[in-house]
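S.K.: 3D, please:
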Amino acid sequence: MKIVRKYSMPLAISLAISACSEAPKNGVTTQNQNVAEVTTPKHSFAPLEIKYEKFTLPNGLRVIVHENRKAPIVSVGVWYHVGSKDEKPGRTGFAHLFEHLMFNGSENYNDEYFKPFELAGATGMNGTTWLDRTNYFETIPTNALDMALWMESDRMGHLLGVITQEKLDEQRGVVQNEKRQGQNQPYGKVWEQLQKAIYPAGHPYSWTTIGSMEDLSAATLDDVHEWFKQYYGAANTVLVLAGDIDMETAKEKASQYFGDIPAGPPLIKKKSWIAKRDQSSREQMYDRVAQSRLYKVWNTPGLAHEDANAIALAAAILGDGKNSRLYKRLVYQDQIATDVNIGLQQFELSSIFPIIANAKPGIELSKIEKAIDEELHRFLEEGPTEEELARVNMNEYASFARNLEQVGGWSGKGVILARGELYLNDPNAYLDALREKQDITPKQVKATSQKWLSTGDYNLEVHPFPEYTTADSGADRSKLPETGNFPSVPFPKVQTAQLSNGLKVLLAERHSVPVVDMRLQFDAGYAADQGNKLGTSSYAMSMLKEGTGNLNALEISAKEELLGARISAAADIDTSTVHLNALKVNLEDSMALFADIVMNPSFSEDEIERKRTRWIASIQQEKTRPIQMALRNLPPLLYGKDHAYSVPLTGSGTETSIQSLNRDDLVNYHQTWMRPDNATLIAAGDITMEELTKRLEQHFADWRVPEAALPQKNLPQVAHPEMSSIYLIDKPGAEQTIIIGGLLAPSEKIAEREALHMMNDIFGGTFTARLNMNLREDKHWAYGAYSFMTGAKGQQPLIVYAPVQTDKTSESLHELQKELHAYIGDKPALKEELQKVKSKRVNELPGRFETIGAVSNAIAGMITYDRPLDYMDSYAEKIREINLQAVHNLAKQTIKPDQFTWVIVGDKSKIENNIRELDIGPIIELNANGKPASGLNIN
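M.R.: Below is the predicted model of the structure:
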């Protein structure tokens, strides 16, 4: 066994760039420059370091080990160096289809793959396929590591014996539904067309990862077996173990579980095929979308190319965030687009550099393209400034630092190390990239951009489709390893204090990373819109960062990026929250900015108008997306009039309400609801209560309680309807039907809250719950079918939903009805089902609060729903004490199958008659605004 012992070198990023005093070259005038000049902070930052060790088994399996004893959890990642680029024309979609088959059992555990992991409390469990790789990952309590490695190695080395024609057909149906679901979304067909256009025929990136319907239908068992034998060998795989594990343990367990798996055949690896284009080309597409959109795309070098990092910097400066050149020009200055960004996608063979811009209603795409071309030409002629480079590098540093808090998940330490090893044969590749970006000069970015972005652009125009009308052997595999006793993981102690102005302060200290998470939570939310214009709460919160008495919107954004801070403001049904996540080294300046945003929003008339167009366009987008369309209309149907929750569940309001919203409305909202006596400051991270209160007193000293009394939200109890109703929203040409059913359940504040959630988990709240097992795994009519409760102080909606193939709409609705009746009838929750969901809830605790954001969010829930601050201390015991009778009682009290309100979005011409035959209740046709359509009652 070859062992390579290696530690990453520390990375110290030092930025000391003075602000430029001359006017911005992009033509945007900065206001209040003498009042609040935005400068690059002069700090030396703590090194970013991921210690690791690496060894290779005799069969070629590469193993990376990162030891981190912060929590008794281990992230397990298995990365196979195979993706859709390894497919052949006529057999596309194979890598992704095979990923699905890997979750359907192995020779020594022929059952649903998720089951033992749910019982063990695994978190962040998933599998993904992309152009260059397929990976499987989970984070598990340390004592369940043997189980996880046994399962991962069993499907790596012992799979083919259980892949049957039945399983292949089942997962083929699931994947085809996934493809339908993706294409059913606005702009859902773009990337299939785009990849085919920018790459020559036969290029491995010229088809999408999900593949074509025809190729999926043509897949055979022999194809599946050949794919597994070709690419799923040990020598084509990287195993990463990150967390509560040391090198010797990793060597022992990797050898035990993976040592007897064959290496696999030698492979020919494609390394580079940029396919640089020399000519410009253009296509037009029509789709059921609310806004015209322009895609302007270049093929650029892959990950290992010497120009990759300079191109990434160019993408960030041109199109990442509010201070990017394109955003400032198109959205802020010219106000011709509602959004513009560059989501650079870097792969092994080549990369895709896409400028994506959404047109403001009434604006021609040609005008947007002209502005983009002008900004790009100026960038290619002049290059970036030193300050722009400093800003995007700081932003990347801050994002990277936050990712280091987790050992696994989608972006944690294990993922970073595995990517480097798989793509570049070096777990430290991230470090080289960060270093190089710090050293790259404006001149280099300019030269590289000229090289790759001067010619060869592909332009795709997407326009709204008009609404036409028609007249009329190593391990013992005989049994699964026992997980043993699960560790007890205490929730951080919650400290309390109160400022001189009455503001309540809560803190959970955690000093694992130099980051502080803070949220200022107000008892307001969408419910505070009652008696006002719908959408006021969300709109007001979104305006907080659009300018204060000291800084304009662009200055706030620039300062936020230069500090490496993240500030956001949003509302949900019951609360409105301003959130700060800050680096400890910049905490003082970050809190000053945070306080300014909270207390001194300017609500500028110009900014209100600038946002209004984009906001209305967003509402129009919601009304083209089937799920959002249903969720906008469901609450008013459930709660009726004169209830604070009778608002669109998206919180965005209506086109009419937003069109009439004015500055006085926003100022009134801020003065009425955003006050110290209606707020709680919740903090978690690298700070003490003494430090925190001292800084809060300093920055919030002028924030006082107004004389006016705090208003009360109207949350009366609402009775269930006498019978079920179906509200049908016609979406001609829809490739799927969205079925959503709702019923009012008890408040999240009830004493039996946890039992209520157990009831839902069994029915539809998890992957292996009854609904998903029926419609996805058994019938494969849907990509997923679930139930959930939204959470609310008053009665909360219990929602069941299933996006299903159009020709199975009535059958799927019948199955949902059947499951609801059975759950409170002849098939109530079973002891085994309850034990499974209880074990999942308890055993996932070691990984549930790995981040400070998760900790502060949990405390916020305690405040919202009036729970004691030591609620999590006895959480596991609360779950264990729930008995089957309590679940049965809650199910019968809560679930009323014949009193559900159903909202169905689909092609009326294809689904109406069959739904009517079910005779569930009256069928009322609505338009996208929730108003009765012409021909009011179908019945």
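
S.K.: For the rest of this, base every contact and every neighbour count on C-alpha atoms.
M.R.: OK.

S.K.: what's the closest non-adjacent residue to the residue most central in space within the chain?
M.R.: Nearest residue to the geometric centre of the chain (Cα atoms, centre = their mean): residue 410, 10.1 Å. In this structure, residue 410 finds its nearest non-sequential neighbour in residue 124, 7.6 Å apart by Cα to Cα, 6 or more residues apart in numbering.

S.K.: Sequence B follows; please return its structure for comparison with A:
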Amino acid sequence: MRPSSRSSIRFAGASLLALALPAAAHAQSAAPLPALVGEVKIPNQSFKLANGLTVVVHEDRKAPIVAVSMWYNVGAKDEPKGKTGFAHLFEHLMFNGSENLPGDTFKWLQEMGATDENGTTSFDRTNYFQTVPKAALDRALFLESDRMGYLLGAVTQEKLDNQRGVVQNEKRQNYDNRPGGMVFPTVYQNLFPEGHPYHHIPIGSMADLDAATLLDVQTWFRENYGPNNAVLVLAGDVSAAEARTLVQKYFGSIKRGPVNVPAQASVPPASPKSIVLKDKVAATSVSRWWAVPGMLDKNTQALDLAGSVLGGLASSRLSQILVRDEKLAVAVSASNGANQRVGTFSVSATVRPGVDPVVVEKRLDEIVADYVAKGPTRDELRRAATALVASQIRGLEQVGGFGGKAVALAEGQLYAGDANWYRTELQRYASVTPAQVQTAMRQWLTRPPLKLRLEQGERPASDEAKGAQSKPAGAVPAPTKRDVPPLGSFASLDFPTVERATLSNGIKVTYARRTAVPLTQLALSFDAGSASDPANARGLQALTANLLDEGAGALNAQAIAERREELGMSLNVSSSLDRTNLVSSMLSANIAPSLQLLETIVERPTFAQDDLDRLRNQTLTGIAQSQRDANGIVQRNLPTLLYGASHPYATVGAGLPDAMKRFTRNDIVSYSQAWLRPDNLEIFVVSNLPLADITRQLEARFGNWTAPAGVAKGTKAFTAAPPSVSGPRIYLIDRPNSPQSVIVGAQVTPLQSNADILAADAGADVLGGNFLSRLNSDLRETRGWSYGVGGGFSLNEKLVPYTIQAPVQADRTGESIAAINSQISDLFGSKPVTGEELERLVSNNVKSLPGQYETSAAVMSALIQNDLLGRPDDYQEKLAARYQALTTGQLVPALRAAVDPQKMTWLVVGDAAKVRPQLEKLGMPIEVITTK
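M.R.: Next up, the predicted model:
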């Protein structure tokens, strides 16, 4: 529903683990996989109302929040011919207000302080979810019941026309304007024949969306959204007894709907095809696709693990052979994507530039054939299953959202008729044998696949909207009046106590304890970031950091990947302008060997020439691809326009190609010695283990680490000032045949990130910082020109820029910039912040605080940002009082002091032939530039 919404895919397994395991000194002594899986529990109770609504309740009292997740048993597979995209279109319409909660649904969600609020549509279901403070549970249930039973009186022709336009812009953004965006629909159109329920993808066609009438959508709603066709899951600070009373109160009077029998579908006979697609891609990719059984089939878990071993894990066979050993590809993947009835198994490789794609296709087919013939090893399966279970443990803290406990329960109940289906899945993962995987692969992957090659070239024109057709509109029924329940008393945020320690070599440790999960989240944060790159060596920082786990000590990249998987450990490089962070999530039971591996990676990287050459090629391919993608073009060009080419913040995506080509191993080693060193490091930890245990473990691994002798610590030179701007200017980058333009307006503000900028930030929130902001409400919800518009401040250590980003349909590019400027002028002039806007902003930011810091990852992110910006440890806990003290008269002056519309730099990426005539009407200087 929101721009962050994604096409939903199956969430395998549970999101809850309750473990009490002994610390392990070595991976071999870690708890065996069956024992881990045996501890996975999401205690729940279920009941059904007389009208057929199935309710599942999981009680979790760790925080005063409740996830409310409503799943309807209707998706794209249930759409008849001529009505493709209806389920997804209705997902949007159900966010446009109901009979007793009129207006945009996000208005009511913000009033409740909701977090993780969204909706998604898949082939098999439509869901709506939000996590709300316990005090808003009545209101949240009323909201879901009102749009289930009392919706159509609020669905007007105007709303239908608007959301039709929004969905069509979503299609342009996610499929038509994105390189490779046509692969997904092409695969389903060719694997599943005409008339098969999975022949079309959930977004639907422009023509069918154009043809939708009010009567059509009313009929669609009445046939599919009754209580007997839904599952409601409540997970969090609520008991089953409380839930039964509330659900009966709000849903009990809703009448049953027609009995919906979801479309049945079987795996069709193989129809071998070879398809060549052309698009704005930098490197050719080749892939193989098979139609396979759906999620309830006994072979599904075996195929899941087969995909992980083949191309899903960092240690996968495809990675080792095609990327690391033979260097024929720069990226590979393999996975099993199971829908309810059927699924797809795919393998793919992005061809290394200069290599013949035919050679890669031949090797890909040979590797798959050999794998199917011989099967995986027991060790490979154990690592794949451990990695999967560890991933589920990391979802423990989240009660809702895209993949929390509520998702596991709802998915099982809806698809399998069993909320505890996650147990069956995980038990199968733990017990699958190599022979079972081999049998499943021989049954399904020996059939002729769909062969697809995506190569550089001109993409065929996408189908475009032609406007809604004239048909009987349908009458809007009279609304039914219901009393909206009041909100209760909201709990304050209880941010964990921040503690500190110092290792014997001076490394500072900042720590917070969270005991809900047996996990340790740890970040090694170096004072580096992309600002540490010299102006003539953009990308050196990122390349060096990414090389760390490609080889260290006696371990090569394959060995490091295997060791991480054995331990259930994740490791990601997360670089910002100001910091280089190595973020790891560890099973606390395996913290000792995990820290041992991390120590080796950070203190003894080998930076082998072979690894450097390989990663350089991968990076150059990524740079070339970003030069073809509209958003990538923005990321590569905006920093230089904003800060000036010589400023440390003028980072250019993954780097400059010319500089990347000339980096030597000596450059990498020198950078690492100057920046990735103990006297430039702070460690942040959130763990269920006490600080004393953490400090002891860290001291053993990092306490003796010393800076390299005779090498000075790196320093950043913030001497160059950003270019002065005398007036607004448009920079245009031509991207021919783009159905959508990406508009960015940006400027460096006079704000200091370590100062009190709450009033200015709140003003920016009203203008463009959330779904109900003026910019998004205008361009998306009123005009229907965009899938989503946003803007706000970026709090860097040295400078604070303000940025607005608006992807819009190409024929509205000029008008969109004019509309944005009009909204800014109105806010600064005749239409200042209203009392309603302030009330909504304060309510949302205060009430949502417990939900915002539900997880350990969120807490650690706050610790890192507080340190970067010099904030006190109690910053988060004092936010509520500071928001409540704001007045309408503070916001606009604070924002106006920071943002000057006359100093805005506009960057537009789109089809210049279509866009420039529109831009010329704005009266600003226009300069056409080429992408970096």
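
S.K.: sorry, back to before: residue in the second structure matching the residue nearest to the centre of the first structure?
M.R.: Pairing criterion TM-score structural alignment: the partner of residue 410 of the first structure within the second structure is identified as residue 402.

S.K.: Residue 185 of the first structure contacts residue 625, doesn't it?
M.R.: Yes. Using Cα atoms under 8 Å, residue 185 of the first structure makes contact with residue 625 at a distance of 6.1 Å.

S.K.: quick one: contacts for residue 189 of the first structure?
M.R.: Residue 189 of the first structure is in contact with 182-183, counting by Cα atoms under 8 Å, 6 or more residues apart in numbering.

S.K.: swap the cut-off to 7 Å and go again
M.R.: Applying Cα atoms under 7 Å, 6 or more residues apart in numbering to residue 189 of the first structure gives the contacts residue 183.

S.K.: Quick check: it vs residue 735 of the first structure, distance?
M.R.: Going from residue 189 of the first structure to residue 735 of the first structure by Cα to Cα, to the nearest Å gives 12 Å.

S.K.: Could you do residue 148 of the first structure as well?
M.R.: Relative to residue 735 of the first structure, residue 148 of the first structure is positioned 38 Å away (criterion: Cα to Cα).

S.K.: And residue 743 of the first structure, by the same measure?
M.R.: Relative to residue 735 of the first structure, residue 743 of the first structure is positioned 27 Å away (Cα to Cα).

S.K.: just residue 294 of the first structure next, same as before
M.R.: Here residue 294 of the first structure is placed at a distance of 24 Å from residue 735 of the first structure (Cα to Cα).

S.K.: do the same with residue 495 of the first structure
M.R.: Summarising the geometry, the distance separating residue 495 of the first structure from residue 735 of the first structure, computed by Cα to Cα, is 52 Å.

S.K.: For these two, work out which one has more neighbours and name it.
M.R.: More neighbours sit around residue 735 than around the other of residue 495 of the first structure and residue 735, counting by other Cα atoms under 10 Å; the figures are 21 against 15.

S.K.: can you list contacts of stretch 653-670 of the second structure?
M.R.: Outside stretch 653-670 of the second structure, the residues touching it (Cα under 7 Å, 6+ apart) are 536-539, 542, 544, 607, 609, 616, 620, 623, 635-636.

S.K.: how long is stretch 817-837 of the second structure end to end?
M.R.: Start and end residues of stretch 817-837 of the second structure are separated by 23 Å (Cα to Cα).

S.K.: residues of it that come out buried?
M.R.: Of the residues in stretch 817-837 of the second structure, those buried by neighbour count under the rule 16 or more other Cα atoms under 10 Å are 817, 820-821, 823-824, 827-828, 832-833, 837.

S.K.: and the residue mapped onto residue 165 of the first structure from the second structure, what does it touch?
M.R.: Structural alignment places residue 165 of the first structure opposite residue 157 in the second structure (criterion: TM-score structural alignment). Going by Cα under 7 Å, 6+ apart, residue 157 of the second structure touches residue 214.

S.K.: could you redo the last one with a cut-off of 6 Å?
M.R.: Under the criterion of Cα atoms under 6 Å, 6 or more residues apart in numbering, the contact list for residue 157 of the second structure is empty.

S.K.: measure it to residue 146 of the second structure for me?
M.R.: As judged by Cα to Cα, residue 157 of the second structure and residue 146 of the second structure stand 20 Å apart.

S.K.: can you tell me the helix or strand for the nearest residue to residue 864 of the second structure once chain neighbours are set aside?
M.R.: The shortest distance from residue 864 of the second structure to any non-neighbouring residue, by Cα to Cα, 6+ apart, is to residue 684 (7.1 Å). Remark: residue 684 of the second structure resides in strand 681-687, with elements defined by DSSP states H and E.

S.K.: Have a look at how far, on average, the very next helix or strand once past that strand is from the first structure.
M.R.: Following strand 681-687 of the second structure in sequence order, the next helix or strand is helix 691-702 (DSSP H and E). After superposition onto the first structure, the average distance of helix 691-702 of the second structure to its aligned residues comes to 0.9 Å, using mean Cα distance after the TM-score superposition for the first structure.

S.K.: Now do the counterpart of residue 790 of the first structure in the second structure: how many residues are near it, please.
M.R.: Residue 790 of the first structure maps onto residue 794 in the second structure when the alignment is built from TM-score structural alignment. Neighbourhood size, residue 794 of the second structure [other Cα under 10 Å]: 14.
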